[in-house]
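[1] Prediction below, plus the sequence it came from.
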Amino acid sequence: MDLHLTGKRALVTGSSSGLGAAIAALLAAEGATVVVHGRDADRTAAVAARIRDAGGTADHVVGPLDSDTAADAVADQAGPVDVLVNNAGYFDLSRDWWSTTPDEWLAIYNTNVVAGVRLIRRLVPAMRERRWGRVVQIGSATAAHPIAQQPHYNATNSARENLTRSLARELRESGVTSNLVAPGGILTERSRERFTAVAAANGVTGTWEEVEPAAVRLLAPNDIGRVARPEEVAGAVAYLASPVADFLTGVTLRFDGHWYHG
């Protein structure tokens, strides 16, 4: 399918690795000019270079988003964009209710929620003036299905869903849409290590093809029986970022294989 992204410019935050890099690569493959963003200059530049080597068009910007001044610098470097993908964020499954301090709650809220709001405030008004734009938040299935671990992270994903719907209402009839993709597990090097360790602790070893379904049943059971690949989630983001999705706004697209609680 042609997503009609040629001529569009997209900023993908936190795209120097992982899901963000996959989103940036797919948007570029669909014809968009992509602005790769990260905090590590070498990794960010490398992602942009790989996109260009594959025939895409990519710039890159480097910097944090943890203050208004920092967000100003990133937005200024990025320039006007048609698509904003707020992907930057972090999680820490080792944290729980009793080991997570109030300051850590504030820090993750600043990174996972307020950083995205800063860029919305800086980049979306121009989209509205041009009568076309896309804002796509990356959330998590833990907004609807919070677990005991990392309560501060789970709560930020609920906030992202809420602000997505609020922004859609604010931008009604403007040509600018606001949507969210909520993945469950995503296969990355880090997640693969964790899934493998949990499976081994429960007596399951072998190839990844043997380990994956057993680990999924233990950690994130879903009706597909595996975790999503970054490229699959990127496909959902690219669709919502495109003119093909003109009639969708205020939507949370669950991308979790129909996760359930075992």
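    Great, that's in hand.
[2] going forward, measure contacts between C-alpha atoms and count neighbours the same way
    OK.
[3] Would you quantify the distance from the residue sitting furthest away from the middle of the chain to residue 238?
    The outermost residue of the chain relative to its centre, with distances by CA atoms, centre = their mean, is residue 203 at 32.9 Å. Distance, residue 203 to residue 238, using CA to CA, to the nearest Å: 39 Å.
[4] Name all residues that make contact with the residue farthest from the centre of the chain.
    By CA atoms under 8 Å, 6 or more residues apart in numbering, residue 203 lies in contact with nothing.
[5] next one: the one 5 residues further on
    Going by CA under 8 Å, 6+ apart, residue 208 touches residue 196.
[6] Distance-wise, check it relative to residue 197.
    12 Å.
[7] just the strands in the stretch 151-262 of the chain please.
    For the stretch 151-262 of the chain, applying DSSP state E, counting those that start in this stretch gives strands covering 176-183, 252-255.
[8] Of those strands, which stretch is the most buried?
    Stretch with highest mean neighbour count among those: strand 176-183 (a mean of 26; mean count of other CA atoms under 10 Å).
[9] try this one side by side with the last:
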Amino acid sequence: MDLQLTGKRILVTGSNSGLGEAMVNLLAAEGAAVIVHGRDEARAKAVADAITTAGGKAEVVLGDLTTDAGADAVAEAALAGGPVDVLVNNAGAYEHVSWMASTPQDWRETYEGNVISGVRMIQRLVPQMRGRGWGRVITIGGGLAIQPMNTHPQYNATLAARHNLAVSLARELSGTGVTSNVVSPGAIVVDAVKDLLMHIGPDRGWGTEWSEIEEAAAKELVPNDTGRMGRPDEIATAVAYLASPLSGYISGATLRVDGGFIRKVN
């Protein structure tokens, strides 16, 4: 299927590793000109160079989206190359802290990094999309937005906020030709997740090899209908569809890519 992304310029925040890297790789393979964002110049450049070596189009923008100045720099650099047709708000972070160990500062920093950072980019790029009468805003959320765990509550809450703001934005953009949607991943095997599971797996009796740890985690930690964990390319595929002109009748929606995840235990 031709997703009609050739000629579209797409900014994916936090795309110098993990899910974001998978997104820009797939979007570039579909013909889009991708804008790789990060705070580490070497890592972002390595991702962009790999794309151009493979025949794709990629450029790099750098900046800390937790500050107004950083967001200004990213938006200015992104727009310098032409209009941004699609914004994928992917950047974010979390720490594993408990309810009683988390501090108000933890909550403030997580909200700043996971929610306000995306708002900054929306406010800087969406007016241009509205003016052109076409655009896509895709927010990367997560299953913990609606089925939170008892741990890292500050992160769970920011995912819920991301889902909420994306729907509010869709209402704001009604009739403009710009849509706003959420891609909600389940447990996806990126380096950070794999490292965590390899660390906790032996203590939980899941074994020591990755294959057995993943199988056990998919049954006990993130039970779902597929019986496995997801892969970054599966999230990237969902993003590519929502970025496409083919998705024009979808707005204010949450596309779950989580294997049918249902939380059964804390």
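    Yep, it's here. Not measured: the values here are computed from a predicted model.
[10] Can you give me the TM-score here?
    Remark: TM-score between the superposed chains equals 0.97 [TM-score structural alignment, normalised by the length of the first structure]; 261 aligned residues with a CA RMSD of 1.1 Å.
[11] returning to what we had before: can you list the strands of the stretch 151-262 of the first structure in a markdown table and add distance to residue 46 of the first structure?
    What follows is these, written out as a markdown table (distance: least, CA to CA, whole Å):
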| stretch | distance to residue 46 of the first structure |
| --- | --- |
| strand 176-183 | 25 |
| strand 252-255 | 28 |
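[12] Of all these, which one is nearest residue 141 of the first structure?
    strand 176-183 (5.2 Å; CA to CA).
[13] Look up the average distance of the closest one to its aligned counterpart in the second structure.
    Taken over the aligned residues, the distance from strand 176-183 of the first structure to the second structure averages 0.4 Å (mean CA distance after the TM-score superposition for the first structure).
[14] quick check: that strand aligns to which part of the second structure?
    On the second structure, the counterpart of strand 176-183 of the first structure by TM-score structural alignment is residues 178-185.
[15] ok, residues contacting that stretch?
    By CA under 8 Å, 6+ apart, stretch 178-185 of the second structure touches 129-130, 133-143, 163, 166-167, 169-170, 173, 235, 238-239, 242, 248, 250-258.
[16] Show the buried residues in those.
    The neighbour count (16 or more other CA atoms under 10 Å) marks 129-130, 134-143, 163, 166-167, 169-170, 173, 235, 238-239, 242, 251-252, 254-258 as buried among the contacts of stretch 178-185 of the second structure.
[17] helix/strand/coil for residue 84 of the first structure?
    With DSSP: H, G, I helix; E, B strand; the rest coil as the basis, residue 84 of the first structure sits in strand.
[18] residues touching it, list them.
    Counting by CA under 8 Å, 6+ apart, residue 84 of the first structure touches 10-12, 120, 123, 134-136.
[19] residue in the second structure matching it?
    So residue 84 of the first structure corresponds to residue 87, using TM-score structural alignment.
[20] Which residue ranges of the stretch 151-266 of the second structure form helices?
    For the stretch 151-266 of the second structure, helices defined by DSSP state H, counting those that start in this stretch occupy the ranges 153-172, 191-200, 210-220, 232-243.
[21] The shortest one vs the first structure, average offset?
    In other words, helix 191-200 of the second structure. Per aligned residue, helix 191-200 of the second structure averages 2.2 Å (mean CA distance after the TM-score superposition for the first structure).
[22] buried set for that helix?
    Applying 16+ other CA under 10 Å to helix 191-200 of the second structure flags 197-198 as buried.
[23] State the distance from the one residue sitting closest to the centre of the second structure to residue 219 of the second structure.
    By CA atoms, centre = their mean, the second structure has its centre lying nearest to residue 90, at 2.9 Å. Using CA to CA, one obtains 27 Å as the distance from residue 90 of the second structure to residue 219 of the second structure.
[24] Please name the nearest non-neighbouring residue to the corresponding residue of the second structure for residue 167 of the first structure.
    Using TM-score structural alignment, the equivalent of residue 167 of the first structure in the second structure is residue 169. Nearest residue to residue 169 of the second structure, sequence neighbours excluded (CA to CA, 6 or more residues apart in numbering): residue 180, at 6.3 Å.
[25] and the gap between the one you found and residue 241 of the second structure?
    For residue 180 of the second structure, the distance to residue 241 of the second structure (CA to CA) stands at 13 Å.
[26] OK, contacts around residue 156 of the first structure?
    Residue 156 of the first structure neighbours (CA under 8 Å, 6+ apart): 108-109, 112-113, 143.
[27] now do residue 28 of the first structure
    Residues in contact with residue 28 of the first structure (CA under 8 Å, 6+ apart) are 34, 51, 56-58.
[28] quick one on the thing from earlier: compare the contacts of residue 156 of the first structure and tell me which has the most neighbours.
    Neighbour counts for the contacts of residue 156 of the first structure (other CA atoms under 10 Å) peak at residue 112, which has 26 neighbours.
[29] nearest residue to that residue other than its sequence neighbours?
    Spatial nearest neighbour of residue 112 of the first structure, chain neighbours left out: residue 89 (4.8 Å); criterion: CA to CA, 6+ apart.
[30] show me what contacts the nearest residue to residue 189 of the second structure once chain neighbours are set aside?
    Spatially, and ignoring its direct neighbours in sequence, residue 189 of the second structure is nearest to residue 231 (5.5 Å; CA to CA, 6+ apart). Neighbour list for residue 231 of the second structure: 188-190 [criterion: CA under 8 Å, 6+ apart].
[31] Residue 231 of the second structure pairs with which position in the first structure?
    So, by TM-score structural alignment, residue 231 of the second structure is matched to residue 229.
[32] how far away is its match from residue 18 of the first structure?
    According to CA to CA, residue 229 of the first structure and residue 18 of the first structure sit 10 Å apart.
[33] any residues in contact with both of the two?
    Here residue 229 of the first structure and residue 18 have residue 188 as joint contacts, going by CA under 8 Å, 6+ apart.
[34] Please name the residues that touch residue 24 of the first structure.
    12, 15, 34-36.
[35] taking those residues as a set, which two sit the farthest apart in space?
    Maximum pairwise distance in the contacts of residue 24 of the first structure, criterion CA to CA, is 10.2 Å, between 15 and 34.
[36] Let me know whether residue 255 of the first structure touches residue 235 as I believe.
    No - using CA atoms under 8 Å as the test, residue 255 of the first structure is too far from residue 235 to be in contact (10.6 Å).
[37] for the stretch 1-150 of the second structure, what spans make up the strands?
    Assigned by DSSP E, counting those that start in this stretch, the strands in the stretch 1-150 of the second structure fall at 9-12, 33-38, 57-62, 86-89, 135-140.
[38] would a markdown table of those strands with distance to residue 263 of the second structure be doable?
    Output for the strands of the stretch 1-150 of the second structure, formatted as a markdown table (distance: least, CA to CA, whole Å):
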| stretch | distance to residue 263 of the second structure |
| --- | --- |
| strand 9-12 | 29 |
| strand 33-38 | 32 |
| strand 57-62 | 37 |
| strand 86-89 | 25 |
| strand 135-140 | 20 |
